[in-house]
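Student: Here is a sequence with its predicted model. Questions after.
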Amino acid sequence: MKDEILVDGSMGEGGGQILRAALALSMSLGRPFRMKNIRAGRPSPGLKRQHLACVRAAGELCGAEVAGDEMASRELRFAPGPLRAGEYHFAVGGGGSATLLLQAVLPPLLTADTPSRITVTGGTHVPCAPPFEFMAGTLLPWLERMGPRLAATMSRPGYMQIGGGSVTVNVTPAKALVFGTDFAEAAKNEPGPTLETEALVYAHHLPDEIAKRECAALLSPEFAALGLSDSSICVINGRNGGPRPEGAGNAVLVKLRHRHGITVFGETGLRGRSAETVAGHAACRALRFRNSNAPVEKHLADQLVVPLALAGGGSFVTETLTPHCRACLDVASLFTSLKPELHPVNGRKTLVTLR
């Protein structure tokens, strides 16, 4: 067996991203690891239900030997076996994020021997996690630039507490991930002017007034630069078609289409947060990204680090570097011989290189 890698879960932001990156790299490279101080940077440290779901899904994919996979555990041992591509169904439980679980299990399947179909039930639009549209419309097309073919569908949305959403990703793997010309050019060159802007407003089992106020906020003079109109905003409430979730929920998403593809910005409604605040946060993030002229959105950046590490290195230009991205870079350097290099670009962006 290869030497066990020690991962300190307190490094950097000390959150769950460190665990997800370690699981993905461990399965992909066949490297066992031991993690201590799991989620030490959080108010309630240790493994929660969301993180246990990631560990157990990863263990099922590769027949791993696992120790410490229990609630509130602050230490975990994970020794992967051979990866087994195929059809899997994973349940996060409650409103735990389906897209965060996919962050842990998707990277090794990108270069598996055979195709896979992964269905995850849980939250599709929950706080502190990428919404489904970001994964399907922004992340997966970037990953396809490295070789695999990917398709994602959402049969039902799911929100905080109750969850019940369902997401399926079909993976046609590549022989190897490649940091090629297509990825390199898109990852370093400015995205150029916005070609089209759209917005989605999810408002299930909620008063119509909430969606109306969010639409009005998106169309306000403050966000006129986005170029939204009545015809470019779609309200999804279950009464105008589409599946209805098990519980009430609200989310606002703004989609910018540019020459590199689509970048999605989402904000989730919460009790005590006004409709104007929810819509305003999504719109502000979209405007900041557009004004930055960075090709890689800051939350996309952390999700590209593990695939780039598996490709043997690469680089991209992003907005302000997030703690999640720094954590992924630190974990990648533990599992590979690659080291991160960070260089400012025009004082507002960062060139991230793994080599």
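Tutor: That came in fine, so what should we check first? These figures come from a predicted structure and were not determined experimentally.
Student: Only C-alpha atoms from now on, for both contacts and neighbour counts.
Tutor: Noted.
Student: need the longest helix for the protein.
Tutor: With residue count as the measure and DSSP state H as the assignment, the chain has helix 275-292 as its longest helix.
Student: Can you identify the element that follows that helix toward the C-terminus?
Tutor: helix 298-310 (DSSP states H and E).
Student: what packs against that next one?
Tutor: helix 16-29, helix 98-109, strand 314-318, helix 323-335 (3 or more CA pairs under 8 Å, 6 or more residues apart in numbering; DSSP states H and E).
Student: Distance from that helix to the middle of the chain?
Tutor: 10 Å (CA atoms, centre = their mean, to the nearest Å).
Student: now that helix against helix 16-29, angle please.
Tutor: 30 degrees (axes from the mean of the first three to the mean of the last three CA atoms, to 10 degrees).
Student: sorry, back to before: list of residues touching the longest helix of the chain?
Tutor: 194, 210-211, 213-215, 217-218, 223, 225-226, 251-256, 264-269, 297, 319, 348-349 (CA atoms under 8 Å, 6 or more residues apart in numbering).
Student: Buried only: go through those residues for me.
Tutor: 210-211, 214-215, 217-218, 223, 226, 251-256, 264-269, 297, 319, 349 (16 or more other CA atoms under 10 Å).
Student: Got another one to weigh against that:
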Amino acid sequence: MDGFKPQKLVKLDGRVGEGGGQLVRIAVSLAALTGTPLRIDHVRGNRGDGKRGGGLKAQHASCVRYLADATAAEVTGCYVGSKSIEFKPTTTLANLVNRNIRIKAESAASILLVFQSMLPFLLFCGDDSGSPITATIQGGTNVRFSLSFEYFDQVLAPALERFGVKIDRKLDSRGWSLGATNVGSATFRFVPLTPGQTLKAPVWPVERGEITEIDITILVPADTIEAFKKALVFRIDQVLPGVGTNYHLVEDSRHRTRIYTLLVAHTSTGLRFGCDWLYDRKATGKTPDDIATEVAEKVVAKLDAEVQKGGLVDEYLQDQLVVFQALAEGSSSIPGNSEALSSEGNQVDRTDEPFGDGSQHTTTARWVTSQLLPHTKWIDKGRICKGAGWKAL
């Protein structure tokens, strides 16, 4: 799609589907990209008044401010806690001046969620000379309810390469939301599409294949590392016997409450399935062996459940790829379970509410992209996406 710019204000309700921060991130990024005026009411309205609360969080406000600056957008409601936001871009993205971006998110807000919000927009900000864009973001790399740097590095970034998007990434320093708040930094560098180019539909395997090996990432206090190694390997051998393991990263987290583990299963067809846990339970009265066993049982069970679903992607990766499928040129199919994988339906999906197979995050992401990229077509409960073929201007 070349130069499509809807003039009608798009209104979204943050109480629809998994209407959390993901809705804000996708919607504002696509509004900036397409020049679409946008209003979101009841921001994160399904979060209630509990600890996760409602309204914009720090990472959402950070990405909205950047996208507003990049498009000279008229914005109202861009502050932490805001329950509604209006975003009206007034310039195109054809001539992005600043290609060395620096963002400091508030506190330990998630670096990866900020970058995810910016990426669909920045991918189409190329120039004729192929100048790279570098984004250095300060905030948290391991944050509750958020993508970790390790998952991005080991699962999401390799998946994006199937779309032709290669991102160099570097962890400058780690930032945690647990323990004493610690602000970290990460740097991302990539070459955006040149004018006239489109994202290519991903070449995705049609079969999952066999699990060939599992990469293990352990970020825990130094004196618990050996307990975690023993517990994870033991549990993997119990649940997935015969599968080899590899310690991809083992690191001292330097705090008793900072406990993070990621398992990445590799398949014979080149797919990756990731499952992780940033430990969020009380550790009082528990030995290192107790906690290691608890973590091992949970992450291995989660990984096994993803494998048993028989799809081609884990549920976290599936929802993060939706926006790229919607923007790409051509058809793509990345089903999350065996039922969708074997389906032969061809009915065009209704897009007036979240739809299709997958988690609520996935169905909501499809709905949001459909509102802002109406030339995208989803077929057979989201199994097939015929992308808009958006072109860099």
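Tutor: Yep, that arrived. Quick caveat, the model's predicted, so the values are computed rather than measured.
Student: Pull the contacting residues for Tyr14 of structure 1.
Tutor: No Tyr there; residue 14 of structure 1 is Gly. Applying CA under 8 Å, 6+ apart, the residues near Gly14 of structure 1 are Ile38, Arg39, Ala40, Gly41, Arg42, Ala327.
Student: how close does the last one sit to Leu102 of structure 1?
Tutor: Distance, Ala327 of structure 1 to Leu102 of structure 1, using CA to CA, to the nearest Å: 18 Å.
Student: what's the answer for the fourth one, then?
Tutor: When CA to CA is the yardstick, Gly41 of structure 1 and Leu102 of structure 1 sit 22 Å from each other.
Student: okay, those two: which has more neighbours?
Tutor: Set side by side, Gly41 of structure 1 and Leu102 show more neighbours around Leu102, with 23 against 17, by other CA atoms under 10 Å.
Student: what's the matching residue for that one over in structure 2?
Tutor: Using TM-score structural alignment, the partner of Leu102 of structure 1 in structure 2 is Phe115.
Student: What strand or helix carries the residue nearest to Ala91 of structure 1 when sequence neighbours are not counted?
Tutor: Spatially, and ignoring its direct neighbours in sequence, Ala91 of structure 1 is nearest to Thr121 (4.8 Å; CA to CA, 6 or more residues apart in numbering). Take DSSP H and E as the rule and Thr121 of structure 1 turns out to sit in strand 116-122.
Student: Residues in contact with that strand: which ones?
Tutor: Under the contact criterion CA under 8 Å, 6+ apart, strand 116-122 of structure 1 has outside partners 85-98, 101-102, 109, 158-159, 163-172.
Student: so that strand matches what in structure 2?
Tutor: Strand 116-122 of structure 1 corresponds to residues 133-139 in structure 2, going by TM-score structural alignment.
Student: So for that stretch, what gets flagged as buried?
Tutor: So stretch 133-139 of structure 2, judged by 16+ other CA under 10 Å, has buried residues Ile133, Thr134, Ala135, Thr136, Ile137, Gln138, Gly139.
Student: can I get the residues you listed in CSV with distance to Thr198 of structure 2?
Tutor: Shown next, in CSV, are those (distance: CA to CA, whole Å):
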residue, distance to Thr198 of structure 2
Ile133, 17
Thr134, 20
Ala135, 22
Thr136, 25
Ile137, 26
Gln138, 30
Gly139, 31
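Student: can you tell me which residues contact the residue mapped onto Tyr316 of structure 2 from structure 1?
Tutor: Matched by TM-score structural alignment, Tyr316 of structure 2 corresponds to His299 in structure 1. Neighbouring residues of His299 of structure 1 by CA under 8 Å, 6+ apart: Thr322, Cys325.
Student: separation between His299 of structure 1 and Leu109 of structure 1?
Tutor: His299 of structure 1 is 22 Å from Leu109 of structure 1, by CA to CA.
Student: cool, and Lys175 of structure 1?
Tutor: 11 Å.
Student: which of these two has more neighbours?
Tutor: A direct count of neighbours by other CA under 10 Å for Lys175 of structure 1 and Leu109 places Leu109 higher, at 26 against 12.
Student: Report the separation between that one and Ser26 of structure 1.
Tutor: Taking CA to CA as the measure, Leu109 of structure 1 falls 12 Å from Ser26 of structure 1.
Student: and Gly17 of structure 2, what pairs with it in structure 1?
Tutor: In structure 1, Gly17 of structure 2 lands on Gly12 (TM-score structural alignment).
Student: number of nearby residues for that match?
Tutor: 17.
Student: give the contact list for the nearest residue to it once chain neighbours are set aside.
Tutor: Counting by CA to CA, 6+ apart, Gly12 of structure 1 lies nearest to Ala327, which is 5.7 Å off, once chain neighbours are set aside. Residues counted as contacts of Ala327 of structure 1 (CA under 8 Å, 6+ apart) are Met11, Gly12, Glu13, Gly14, Gln17, Ile18.
Student: Then Asp3 of structure 1?
Tutor: Arg31, Pro32.
Student: Show me what it aligns to in structure 2.
Tutor: Aligned counterpart of Asp3 of structure 1 in structure 2: Lys8 (TM-score structural alignment).
Student: ok, now how distant is its match from His266 of structure 2?
Tutor: Taken as CA to CA, the span from Lys8 of structure 2 to His266 of structure 2 is 45 Å.
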